[in-house]
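Asks: give me a 3D structure for the following:
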Amino acid sequence: MTFAPVLHAEWIKIRTLRSLVWALLAVLLATAAFSALAGLDDSGDSGDSGGEVFDPLFSAFFGVSFGQIAAITFGAQAVSAEFQGGALRVSLAAVPDRVRWFLAKAVAIGGPALVVGLVTGGVSLAVGKAALGTRADGLSWGEGLRGVVGCGVYLTLMALLAAGLAAILRSGVATLSILIPFLLIVSFVIGGASGTVADFVPDKAGQVVLHETGDGTLGPWSGLAVTAAWAAAALTAGAWSLRRRDA
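Replies: The predicted structure is shown next:
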């Protein structure tokens, strides 16, 4: 079977599984809602709050920190569903080339994640700027565009990272049990450590693109490149695991 019909089959799975559709919708809703809440909070506007300078761009995209949970849930569920009820054996019976099948699965996950991520970025920017009011006057058109594109790419990469890890662990629960505590605890603890190895953690590196200015080692696009490297490594390991282990 050539790649196109394999991709079409995987896309049918994505759009017909209700849990996956809801996960994509949750990406948009969670990001926009928390971005609005962050914009309404003016407690950190003065530059002397904890020594941190107010960043209107990151405030507009603050909800991405929560929307990414839905993104990794989408990626993990899309792959882990194949390991339930013998679904993977049926898929591989139709597509014996396991690498081709997994590539189609990754594209079927990344495509809708990117579209939803870009829409989420646009909505988040609009909602965030409306909530910020005059505090967002300093944001340029170019910074806003960078934030929207960066938001879409970042959420897509996090979904693919989860997909690769789910292929290794063969469990959505195990994948989320690792990634969610990591994003909510580990990254929060090292969040203030810049100029160190902490800058290369996948979520911290990728979210540099959502800041107006960065004080770490990485820039906006080099940070996304680091996150892309993490996602590529997870997908490569997932493909290797799929080839070496029984369905």
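Asks: only C-alpha atoms from now on, for both contacts and neighbour counts.
Replies: Fine.
Asks: just give me the residue right at the centre of the protein.
Replies: residue 155 (2.5 Å; CA atoms, centre = their mean).
Asks: show me where this structure has helices.
Replies: In the chain, the segments counted as helices under DSSP state H are 3-16, 18-40, 56-60, 64-80, 87-94, 98-132, 141-169, 172-181, 187-189, 202-206, 220-244.
Asks: list the buried residues of the first one.
Replies: Across helix 3-16, burial judged by 16 or more other CA atoms under 10 Å covers 6, 7, 10, 11, 13, 14.
Asks: about what we covered before: dump the helices of the chain into CSV; add distance to residue 48 as well.
Replies: Output for these, formatted as CSV (distance: least, CA to CA, whole Å):
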stretch, distance to residue 48
helix 3-16, 47
helix 18-40, 18
helix 56-60, 15
helix 64-80, 24
helix 87-94, 55
helix 98-132, 19
helix 141-169, 24
helix 172-181, 30
helix 187-189, 21
helix 202-206, 23
helix 220-244, 25
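Asks: want to put them side by side, so please do this one too:
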Amino acid sequence: MVVQTGERLDRARLTWGGQFFAEFLKLWSMPQTTVLYAVTAIVVVGFGYAAVLVAGMDADGGMPPIDAFLDPTHLTLSGVGLAQMAVACVGVMALSTEYGSGLIRSTLVAAPRRGRLFLAKAAALGLSTFAVMVPTAFTAFLVAREPLESLLGTAWPMDAVVVRALLGTGIYLTGIALLGLAAAALVRYTAGGIGVVFVLLFVLPMLPLVLPVSARETVEAFLPADAGSRLMKVTTPDAVLNAGTGALVFGIYIIMALVAAWAVLSRRDIR
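Replies: Predicted coordinates:
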């Protein structure tokens, strides 16, 4: 298997398609990739189903979950907030493992144009994550659909708006994976890259709590996780950002991170 992969990599040298294929092979040759994608899928589907069941029990107990009725589709995606860290780890390790093992030197010998190499890594990671996470989002919705309709007391069809939210979930998680890749390029170490993404997703959203209430909601809306989460919501009543503007803000964060990572990787010594 190692020999076959080496031969494929040798044939793929220096062309864009070859670099993409090589990075795709390397990504999926890491056992962590399959494990972390599987963990993400299990958490998204399992927690979404559990959230709907708990909301149903609350309703039976006389405490109707208002948020569930405002955006039932988003309730089925409740596991995304927890699972996103696993996807981020895939992005980090897509590059950091090469620095840790020293394979980055061989990679740069075969592909000395570092900018194009980084774009190939980003493309392989992005397409892989999107291809896995979109079916995961649809599965989460379909699995939780029956108890959700029982909770609502009415049918909840998979219309165009719901499909947009499910596709948006795949886009959001793809963006998180790319943030992980950018973090790995900037710090080069697995633990450091994971730490950077953890701060962006879980620590940074806590900082607006020290702000006045009048400014807190606006600041929160423009943070990466909150802006990106608008992609997964069907309704955004009285929200600072809607799905379109949230996607724009989130996309700007991703582009800025990738550009910074590309610049650093292109100019920094590999040692």
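Asks: and the TM-score between them?
Replies: The TM-score (TM-score structural alignment, normalised by the length of structure 1) is 0.90; 245 aligned residues with a CA RMSD of 2.3 Å.
Asks: what does residue 251 of structure 2 align to in structure 1?
Replies: The alignment partner of residue 251 of structure 2 in structure 1, by TM-score structural alignment, is residue 228.
Asks: go on, residue 228 of structure 2?
Replies: Under the alignment by TM-score structural alignment, residue 228 of structure 2 pairs with residue 206 in structure 1.
Asks: what of residue 15 of structure 2?
Replies: Using TM-score structural alignment, the partner of residue 15 of structure 2 in structure 1 is residue 2.
Asks: next: residue 36 of structure 2.
Replies: Aligned by TM-score structural alignment, residue 36 of structure 2 pairs with residue 23 of structure 1.
Asks: do you know how far its match is from residue 1 of structure 1?
Replies: As defined by CA to CA, to the nearest Å, residue 23 of structure 1 lies at a distance of 30 Å from residue 1 of structure 1.
Asks: of the two, who's got more company?
Replies: residue 23 (20 against 11; other CA atoms under 10 Å).
Asks: and that one, what does it touch?
Replies: Contact analysis of residue 23 of structure 1 by CA atoms under 8 Å, 6 or more residues apart in numbering lists 70, 71, 73, 74.
Asks: most surrounded residue in those?
Replies: Neighbour tally across the contacts of residue 23 of structure 1 (other CA under 10 Å): the maximum, 31 neighbours, falls on residue 71.
Asks: ok, and the closest non-adjacent residue to residue 123 of structure 1?
Replies: Among residues not flanking residue 123 of structure 1 along the chain, residue 32 sits closest, at 6.5 Å (CA to CA, 6 or more residues apart in numbering).
Asks: what's the counterpart of residue 127 of structure 1 in structure 2?
Replies: The equivalent of residue 127 of structure 1 in structure 2 is residue 143 (alignment by TM-score structural alignment).
Asks: count the neighbours of that match for me.
Replies: Neighbour count for residue 143 of structure 2, taken as other CA under 10 Å: 15.
Asks: do you know how far the residue nearest to it when sequence neighbours are not counted is from residue 240 of structure 2?
Replies: Distances taken as CA to CA, 6+ apart put residue 49 closest to residue 143 of structure 2, at 6.7 Å, once the chain neighbours are dropped. Distance, residue 49 of structure 2 to residue 240 of structure 2, using CA to CA: 29 Å.
Asks: neighbour-wise, which of the two wins?
Replies: Using other CA under 10 Å, the more surrounded residue of residue 49 of structure 2 and residue 240 is residue 49, with 25 against 15.
Asks: please name the residues that touch the more buried one.
Replies: When contacts are counted by CA under 8 Å, 6+ apart, residue 49 of structure 2 touches 76, 140, 143, 144.
Asks: just those residues now: which is nearest residue 60 of structure 2?
Replies: residue 144 (17.4 Å; CA to CA).
Asks: look up how far residue 154 of structure 2 lies from that closest one.
Replies: Relative to residue 154 of structure 2, residue 144 of structure 2 is positioned 14 Å away (CA to CA).
Asks: so for those two, which residue has more residues nearby?
Replies: Between residue 144 of structure 2 and residue 154, counted using other CA under 10 Å, residue 144 has the larger neighbour count: 23 against 9.
Asks: look up how far residue 260 of structure 2 lies from that one.
Replies: For residue 144 of structure 2, the distance to residue 260 of structure 2 (CA to CA) stands at 40 Å.
Asks: likewise residue 244 of structure 2?
Replies: For residue 244 of structure 2, the distance to residue 260 of structure 2 - CA to CA - is 24 Å.
Asks: what about the closest residue to residue 208 of structure 2 other than its chain neighbours, neighbour count?
Replies: Nearest residue to residue 208 of structure 2, sequence neighbours excluded (CA to CA, 6+ apart): residue 216, at 5.4 Å. Counted with other CA under 10 Å, residues neighbouring residue 216 of structure 2 total 14.
Asks: residue 82 of structure 2 now?
Replies: 14.
Asks: contacting residues for the corresponding residue of structure 1 for it?
Replies: Correspondence of residue 82 of structure 2 to structure 1, assessed by TM-score structural alignment: residue 66. With contact set as CA under 8 Å, 6+ apart, residue 66 of structure 1 has these partners: 30, 31, 34.
Asks: nearest spatial neighbour of residue 169 of structure 1, skipping sequence neighbours?
Replies: Sequence neighbours aside, residue 175 is the residue nearest to residue 169 of structure 1 in space, at 6.8 Å (criterion: CA to CA, 6+ apart).
Asks: contacts for stretch 246-266 of structure 2, please.
Replies: The contact list for stretch 246-266 of structure 2 (CA under 8 Å, 6+ apart) reads 114-115, 118, 175, 178-179, 182-183, 185-186, 222, 224-231.
Asks: residues of that stretch that come out buried?
Replies: 246-251, 253-254, 257-258, 260-266.
Asks: now do stretch 37-55 of structure 1
Replies: By 16+ other CA under 10 Å, the buried positions in stretch 37-55 of structure 1 come out as 37, 38, 39, 40, 54, 55.
Asks: Serialize those residues to CSV and add fields for distance to residue 79 of structure 1.
Replies: Shown next, in CSV, are those (distance: CA to CA, whole Å):
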residue, distance to residue 79 of structure 1
37, 33
38, 33
39, 35
40, 37
54, 39
55, 36
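Asks: just give me the match in structure 1 for residue 201 of structure 2.
Replies: Residue 201 of structure 2 maps onto residue 183 in structure 1, by TM-score structural alignment.
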